[in-house]
Every structure is written in C-alpha cells, then in structure tokens.
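*Asks:* structure of the sequence below:
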Amino acid sequence: MEWFTSSGYWLSRLVFQRGLAAIYLLAFLTAATQGRALIGERGLTPAPRFLARVPFRRSPSLFHLHYSDRFFTVCAWLGAALAAAVLAGAADDVPLWAAMAAWLVLWLLYLSIVNVGQVWYGFGWESLLLEAGFLAVFLGNERTAPPVLVLWLLRWLLFRLEFGAGLIKLRGDRCWRDLTCLYYHHETQPMPGPLSWYFHHLPKPLHRVETAANHVAQLVVPLALFTPQPAASVAAGIIVVTQLWLVASGNFSWLNWATILLALSAVDGRMAAEVLPLPTPPPLAAPPVWYEVLVAAAFVFVVVLSYWPARNLLSGRQLMNYSFNPLHLVNTYGAFGSVNRSRQEVVIEGTAAAVLTPDTVWKEYEFRGKPGDVRRMPRQFAPYHLRLDWMMWFAGISAAYAGSWFTPLVGKLLVNDRATLKLLRACPFPDEPPTHIRARLYLYRFTTRRERHAGGGWWHRTLIGEFLPPVRLEQVDPPGG
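*Replies:* Model (predicted):
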C-alpha cells in the first residue's frame, strides 16, 4: 500500500540495518571482552549485588532469572553471533516474521546487559542503540518496502538527538554562546584521538567557525528533516558531514556512527540515484496485514512515549542523556552542556617496595586510550568503547564519580587480577603484584607546536597532588576477594 510503504527508501533501510547490525556486533563484543572484569561476579561493581537490590520492574533483564559469568558471556557471544548473521544479510533471506524476531532478540539481549551494567553502561549511546534497535524490529526486510511510519520515527529520533544536543549547549556553558568552547574541547574531551592535537592547534577564528557551524548543524538543520524531499536528504547529508568531522577529532564510541546511520535513513534513494550510480530497487511485495497492525501499534506506542522527551526539550531544566522508562525507549539526548577548561588525569602507580621511603621507585599503569605517557600519541579506538578509560576521565573531574569502583580497582591491581589487567595497556608488575598502589592527579595539556617539534611529546603534565595515598592489599576490599 503506497500510503504505508515507500520503495524509494529500500537502500537507505539496507544501509541503516546493516550498519546497526555492525554496531550491535561491536557492542556485544565489548560486553563479552570487558563484562567479566567490570560487572562479573568478582568484578568492580558485581552484577549479582546490583540484581539483589534492584527489582525487575526498575531494570528489566534476563539476568534477573539467572546470573553467572558464564551465562553473561554466553548471552554476549550469542548477541555477537546473531548481529554478525544479520550484518551478513541473514535477515533478508528469511521470512519477514523471522527477521523481526532476530532484531527483537538483539534488542532484548542488549537491554538485559545495559540494565545490569550500572555506571559502565550509563552513556547516552547505549540508550541510542536500544532505541534505534527497537525501531529496526519494525523496519522489515527486503521482502517488503520500508514502512513510512517507522521512517518518520527514525527522523524523530535523529531530531531529538541533534536538537537536544544543540539546546543543552545553548542553555549550558557560556562558551557555547560566545563561540569559544572549542578553544578547550579538543584538549579536554574524554578521549582525544590521533588528530585531536592538530584540531586543538587550529587558529582560534576557525574554532569559532567550528562552534557556529555546530549550532547550525544541531539547531537549524534538523528542522529540515521534516520537510519534503530533497530538503530532508540535504539536511541528512549535512548531518553526516558534521558527524564525520567529530569522528576525525575524537573518540565517542559508536555515537557518531549511529547518528550517521540515522541520517542516511532519511535519504530518498530515488533522488540520490539521479546523481549516484545506485543499484536498481528489487521487487518489493505488499506488506501483510499483521505487519501493518504491528507497525501501527509500535508507532502509537512511540508517539505516546514521546510526550516526556518532547516536554524535556521545551523545559528550562532540560535533562541530558536520560531515559524516562526502563526499556530505554524514546529518550532524551545531549552532550557537553559544559566544557572543561583544563584536563585533570588520575595516574595510578605501584611499587614492589616493602617499606616506603622518599626514594621509593613507583611505576605507572598504562591505560589503552586515556592519556598517560606524555610521549604516546593518542589512539583511535572508536567505535569500540573503552569503558574503564572513560570512567577514569570522570574520576579526574571529581573523585565523586569514582566512588563505587575506584577502590575495588585498586584492590584488583594489588592482586594482579587477570581480568582487570586485560582492560589495561600495560602492567608494570607482570610477575608479582605490587605491594602498594597510589594515585596522583596531574594537569595535562597538549604541547605547543614548538614543544612538539623539540621532541617534547604530545602532552605536558604538572603534578597537582594526591588522589589516593599509598595503600596495601589489607587496606582495600576488592569484590569477591
């Protein structure tokens, strides 16, 4: 039925679904490789303790039925295998109902992980993946044309993502209004990438242009998503370009790539085919009645849930990255309502000395992504998500962000816990664990061009003070012993 489906978006749907399957694959791989150390039975914030105090209605998850590290790992690898199959095109080779079931299983498995993930899964892109993944259930496969109602819901999601991020900036830090935030942001963002040093050293007038362009891209362009084609496709293209700029300048997990996929879902393939050598659309059958009913029900469900995020957009007390329901559907988004003017990093050190003296030699633990060794070039890890590295950035802002997990982390390092050490880039005590651990707070800044050319490395750091005084194993209580 022409009013219900639009064959012109078949390629946009294909790209969106395959890309979303790739993000799911990465998310499940992250859970499989990091989950045991972070939320396992002997992890930094054990999931069994969380499940014991939080009821199912507040955090629906399969793990309320049963939790063990083995079961968690099986679920993560099952999700990864299913995502890989969908990425390879399996959902287009099965009946429509089976394709919908595959997307639904992916959503349920990842929801179960997020809802026991605690601080490690408190990022906006977790809810973004779940919300987009829920809508993907109703997008169908190549056996039927894309449903118009779901295409509009994808645009509504993209609008909230971009417009909400733009509003939180204008309502937040003054530097967004005077166009100076990017004087600092490339240096103080959570995890700089290999090009961040170069972005930071762009001329200040260009930084102001960057900031102004960001406001246009997030506050003006999204409005055009609801206008007729080709304006909506042009708006989507602008969003894609701005997101690629963010991909080049930092590490924001899969946030930018998910936004790009949402934008591509708004591109009309018929118009794109006039300027690009795109393949011919395949024959698409009329949708079955049961499918139309499910899509209509999902549309009404999302519209009802949209009341709360829509009200939030209009509120002077706008919430950022907040879910109004435990299913993480129809959320509010946003990022960097405030921008740090300086970068503080927590550096963890250990020693094998039995007795501490002023001459004690301390050795640093190296993380994979966060700044440490001033001579080590920042690396590109996104869209892979280094959860511990991100939380270490928050700890540098305030010790309050490290209240639930930092002492357990120290305890794990004092026993050379194998799962925890796998989260790090290097352990300075490969044979025997250290006798003491301490943490110090440093002020980091990018080196100037002159310092860099003189061999000064990528960072310069200055000691601020003590973050954690030296402790021995008996002074901490790592979860699970």
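*Asks:* okay, CA-based contacts and neighbour counts for the rest of this
*Replies:* Fine.
*Asks:* so what's residue 409 closest to, chain neighbours aside?
*Replies:* residue 44 (6.2 Å; Cα to Cα, 6 or more residues apart in numbering).
*Asks:* from what I can see the one you found touches residue 403, true?
*Replies:* No - counting by Cα atoms under 8 Å, residue 44 does not reach residue 403; the two are 11.3 Å apart.
*Asks:* of these two, who's got more company?
*Replies:* Of the pair residue 44 and residue 403, residue 44 is the one with more neighbours under other Cα atoms under 10 Å, namely 25 against 11.
*Asks:* which SS class is the more buried one?
*Replies:* Following DSSP: H, G, I helix; E, B strand; the rest coil, we place residue 44 in the coil state.
*Asks:* any idea how far it is from residue 422?
*Replies:* Using Cα to Cα, to the nearest Å, residue 44 is found at 13 Å from residue 422.
*Asks:* state the distance from residue 227 to residue 299.
*Replies:* 20 Å.
*Asks:* now do residue 229
*Replies:* Taking Cα to Cα, one finds residue 229 at 22 Å from residue 299.
*Asks:* quick one, which of those two is more surrounded?
*Replies:* residue 299 (18 against 15).
*Asks:* give me the distance between the more buried one and residue 293.
*Replies:* Residue 299 is 10 Å from residue 293, by Cα to Cα.
*Asks:* also residue 178?
*Replies:* 50 Å.
*Asks:* also residue 395?
*Replies:* Taken as Cα to Cα, the span from residue 395 to residue 293 is 48 Å.
*Asks:* looking at these two, which is more packed in?
*Replies:* residue 395 (20 against 11).
*Asks:* for the one helix or strand the more buried one maps to, which helices and strands make contact with it?
*Replies:* According to DSSP states H and E, residue 395 maps onto helix 387-397. Secondary-structure packing of helix 387-397 (3 or more Cα pairs under 8 Å, 6 or more residues apart in numbering; DSSP states H and E): strand 343-351.
*Asks:* this one as well, want them side by side:
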Amino acid sequence: MEWTAWFDAPEYEFARQVLQRGIATIYFVAFLSSHNQFPALLGERGLLPVPDFLAGFGRLRRPTLFSWRYSDRLLRAVCWAGMGIAATIVLGLPQLGPPWVPLLAFLALWLLYMSIVNVGQTFYGFGWEMLLLEAGFIVAFLGSDQTPPPRTILILLAWLVFRLEFGAGMIKIRGGREWRDLTALYYHHETQPMPGPLSRQAHLLPKPWHRVEVLGNHFAQLVVPFFLFAPQPLSSVAAGIVIFTQLWLVATGNFAWLNWMAILLAFAAVSDPVVHAVIPAIPLDWHPAAAGTSPDAGAAATGSQAQTAWLVVVLLATVLLVVLSYRPIENLFSHYQLMNASFNRWQLGNTYGAFGTVTKRRIEIAVEGTLDADPDDTADWREYGFRGKPGEVRRIPRQWAPYHLRLDWLMWFLPLRTVHEEWFYAFLAKLLEADRPTLRLLRHDPFDGARPRWVRARSYLYRFATRKEFRATGQRWIRIPLHESIPPLSLPPGG
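*Replies:* Take a look at the predicted model:
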C-alpha cells in the first residue's frame, strides 16, 4: 500500500538480520548461563533459594512463571525452551514465515527470561538483564522476511542505544571527579570487575593515552548518540563510532553481554547502502524476499489485510514504548539521575548507566579452607580458585564475555559494600559441606571434593605487575595481604 511507504524501511534489511539473530544469540547465552548457574545460586538448595524468596514476599508483583511454583526441574525446562527458541531465530527459521512468527518467538524469550530475572535477586541485579529484556521486546516487532523492517521500530532501537550511551555518559559527568579530570582510565583497566587477557596491557599504556581514552569515551557517549537520528550516512557513522568504542571495551574487559548488546543495537542506524560501501561482498538486494512475485488479486487482498493488521500492531507497540519513554527522559536530565532502573513491572522504558565512579584500588576477597583441626596461622590453608576473578598471580585472565559468571561478579562487589552478605555466608557453608553444585561454579577445589574443617575469607590488595616486575617474577598480579575479613568458620557438630 502506497500510503504505508513511510512505515517501511527496506534499506535496513541487513540491520534487521543482525538485530534479530544477534540478540537471539545473546538470549541463548543468557539462558545457558542460567541453566549452568541458577540451581546452585538460587535453586531449591541454592545460596538464596527461590522458594524461600517467594514465601517471604507472597505472590510477586513482577511477572514470573515461578509465582505459583518453583523447582530446579522447571527452571531447567525454561532454560532449554529459551535456548531452543533462540536457536531457531539464529538459524532464521521463524523469519521465513509471516511477521507474527518471529513476534511470538521473541515475546516468548522475553517472558521466559523475565521469569528468571524477577526471582534472581542480587545475582540478577545487573543493568544488562533489563537491557536484554527491553531489546528483546522491541526487536519482536521487526517483522519477518515477508515484510520490510518497520521504521518506527528501528527508531525506537536507536533511542534505546541513545539511552544506553548518553545515560552512561551523563552518570560519569555527574559522578566521580576522575571522569572530569580525565584520570578515570588510570585505574579502570586494573580495578574493573573482571579483567580480560588484554586488560593488563591496556592498563600499562602511557597515561596520555588513558586521557585520550576518557575524552573519546565522553565524545562517544555524550555527542555521538544524537547523530544516530541524523540522515544517512551520518547515522551509520555514529553507529560505527559506537561499535568501535564498544569493541575496545570487549577487548579490554569482561562485561557479560553489555558491550555486545550495544554493538548489536547500534546496527539499527546502519543502512544497507553503507554496509555495501564498507563490505562490497554484501549486495544491496540480497534480501530473499526482495525479488517477490506477482500475486493474484485474492492473494493481494489477503496480503493487504495482513499488512494492515501488522501495521496496527506495530504502531500500538510504538505508542506504548513512546509513552513509557517519559520517565527515562526525565531521569536523563535529573540532578538525581538513577542508574540501571526500571519504572514498571515489565522492564520496558528503562534507564541505563555504568561506572559513575571508578574504584581506585582493587581489593579481592580470597576464600581459603583447611583440613586441620586447629585453624590458626600454622594450619595448611588452601585457596579456592574462581573462574573469572583474579586469584593466582601468574594466571592470565580469561575472556568470558558475553557469558556471565554471576558468582565472580558478586565477589567483586563484596569489598565495596560488605563481606557480611547473606549469600556469602551461605556460600561458605556450602564449601564446608563440599556441595558439588557449588564447587562446580569454581575453577579449582583444593580439596578434590573432600570437606574442609574450616573456611575463612581474607582480603588482598591486587595491582597489575609492571613490565619490569613481570620479567623478574613472571607474575601478572602483585598482591599484598590486608586483613582477615571473616575469621575461620566451621559447621556445627553433626552438621
């Protein structure tokens, strides 16, 4: 229909493919992470059991399939269903049908993962959880190969990138002085939650380069997002800058799927002609439905009715998301800007932001156990090894993102808040029991499945070794003992 030409954006077909398949891939990773970690962290015998959480709050106000009943078996079924649906979208199967099919597939991912997040407590209290939920809901309305991408949905995805980037930029300007005096990157690569294999090299770069990094960050987050709404090719250039800066963060750290989501969402502003100009191997008319056929009159009428119905659904979703944008806009320009907050139970129209202040020192909590009866300093204390957080001083940090190691992330927060967290004492108790699901979350159990008599927590100051120190010792980290954070604990008799 000619009167709907404004609604169609056929020149963004490549963007749609990247958005649908890419975000489905992140959903797959998120469900896989939950399948592997949720039962030990939050399951029936987890550190913060969901049944206890539900019993304490009665029926939750936030929607979740587990409101009526939780079991580890049901949780795993939800994860497997989510991974299965996500895999079909990655393969492009729902996109072959009418637009209702990928719509229902993405809404199913959104509802299934929201069910997990809403009972995930502190282990799911990260901004990228709500980012994935909101992105999954919006991308659901991108349609299928039988319809051109809807322009309003692409604009809303660009608006999501704007909130993500500009919100992070504003929280930094309003936050620690280190962002304003350009010294934040003197510390960040070293003190970030989970360094990657290149984090030390990034930290050891000259300080003038770190100042350039901060200036580049301010430009990318405070100036560039406005150009996502500019005419082509400016919007594609703006998206390219976002993608480039996010790739630098991917290379120098482990922020679960936060950076990958920003990269994928930025493609909402990248048009097919720009893609073809950058990568000539990708043709302008590669979309399988672009050629089309000449339908008969009956099929045309049916198709027209379906297109009208689809237009109405997309416009209703657009109006809903525009209305929900009022609170995020208000928050962006508030002196009391909230970071990573949702204003409704469906986690749509959220506000985002990260690292308003940068930690200047890296304090790590090491967990140790001993088989000795007397837990004094002469005992044979052995340290548990975590998968992602720093421990052994010679070990190269691994690249985990977009996979999310939830226990390791929470361990980073402990010294910033308090070690006397309910979940951490539950974790120590599980180590005393040699609980196998808990031990599987770790990289190394020094007792090979045996029960330690005592466990304790000690704090250390960590910093990256200089090049000279590394050549002399082979250590990538220098660590200095600070104090005993939690004295030796044991199970009660008969425990």
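*Asks:* overlap in contacts, residue 299 and residue 293 of the first structure.
*Replies:* Residues touching both residue 299 of the first structure and residue 293 (Cα atoms under 8 Å, 6 or more residues apart in numbering): there are none.
*Asks:* the longest helix anywhere in the first structure against the second structure, how far on average?
*Replies:* Assignment by DSSP state H gives helix 10-39 as the longest helix of the first structure. If you overlay the two and look at helix 10-39 of the first structure, the average distance to its match in the second structure is 0.5 Å (mean Cα distance after the TM-score superposition for the first structure).
*Asks:* where in the second structure does that helix fall?
*Replies:* Under TM-score structural alignment, helix 10-39 of the first structure corresponds to residues 13-42 of the second structure.
*Asks:* any idea how far that stretch is from the chain center?
*Replies:* Chain-centre distance of stretch 13-42 of the second structure: 10 Å, with Cα atoms, centre = their mean, to the nearest Å.
*Asks:* next: stretch 260-278 of the second structure.
*Replies:* Using Cα atoms, centre = their mean, the offset of stretch 260-278 of the second structure from its chain centre is 20 Å.
*Asks:* what's it in contact with?
*Replies:* Contacts of stretch 260-278 of the second structure (Cα under 8 Å, 6+ apart): 11-16, 18-19, 22-23, 26, 131-132, 154-155, 157-158, 160-161, 164, 228-229, 232-233, 235-236, 239-240, 242-243, 246-247, 250, 282-284, 402.
*Asks:* dump the residue contacts of residue 208 of the first structure.
*Replies:* Residues in contact with residue 208 of the first structure (Cα under 8 Å, 6+ apart) are 179, 180, 182.
*Asks:* any chance of TSV for those, columns neighbour count, secondary structure and distance to residue 441 of the first structure?
*Replies:* Compiled in TSV, the contacts of residue 208 of the first structure are given as follows (neighbours: other Cα atoms under 10 Å; DSSP: H, G, I helix; E, B strand; the rest coil; distance: Cα to Cα, whole Å):
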residue	neighbour count	secondary structure	distance to residue 441 of the first structure
179	20	coil	30
180	19	coil	26
182	23	helix	24
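*Asks:* a markdown table please, covering these and showing distance to residue 62 of the first structure.
*Replies:* Shown next, in a markdown table, are the contacts of residue 208 of the first structure (distance: Cα to Cα, whole Å):
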| residue | distance to residue 62 of the first structure |
| --- | --- |
| 179 | 46 |
| 180 | 46 |
| 182 | 43 |
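*Asks:* and which of these is nearest residue 282 of the first structure?
*Replies:* residue 182 (45.9 Å; Cα to Cα).
*Asks:* that closest one matches what in the second structure?
*Replies:* Using TM-score structural alignment, residue 182 of the first structure sits opposite residue 185 in the second structure.
*Asks:* who touches the nearest residue to its match once chain neighbours are set aside in this structure?
*Replies:* Of all residues not flanking residue 185 of the second structure in the chain, residue 210 sits nearest, at 5.2 Å (Cα to Cα, 6+ apart). Going by Cα under 8 Å, 6+ apart, residue 210 of the second structure touches 182, 183, 184, 185, 186.
*Asks:* and residue 210 of the second structure, that one's in a helix?
*Replies:* Yes - counting by three-state DSSP, residue 210 of the second structure falls inside a helix.
*Asks:* counterpart of it in the first structure?
*Replies:* Aligned partner of residue 210 of the second structure by TM-score structural alignment: residue 207.
*Asks:* residue 101 of the second structure now?
*Replies:* Checking with TM-score structural alignment, residue 101 of the second structure has residue 98 as its match.
*Asks:* try residue 112 of the second structure
*Replies:* Aligned partner of residue 112 of the second structure by TM-score structural alignment: residue 109.
*Asks:* quickly find the element holding that match.
*Replies:* Using DSSP H and E, residue 109 of the first structure sits within helix 96-114.
*Asks:* many thanks, we can stop here.
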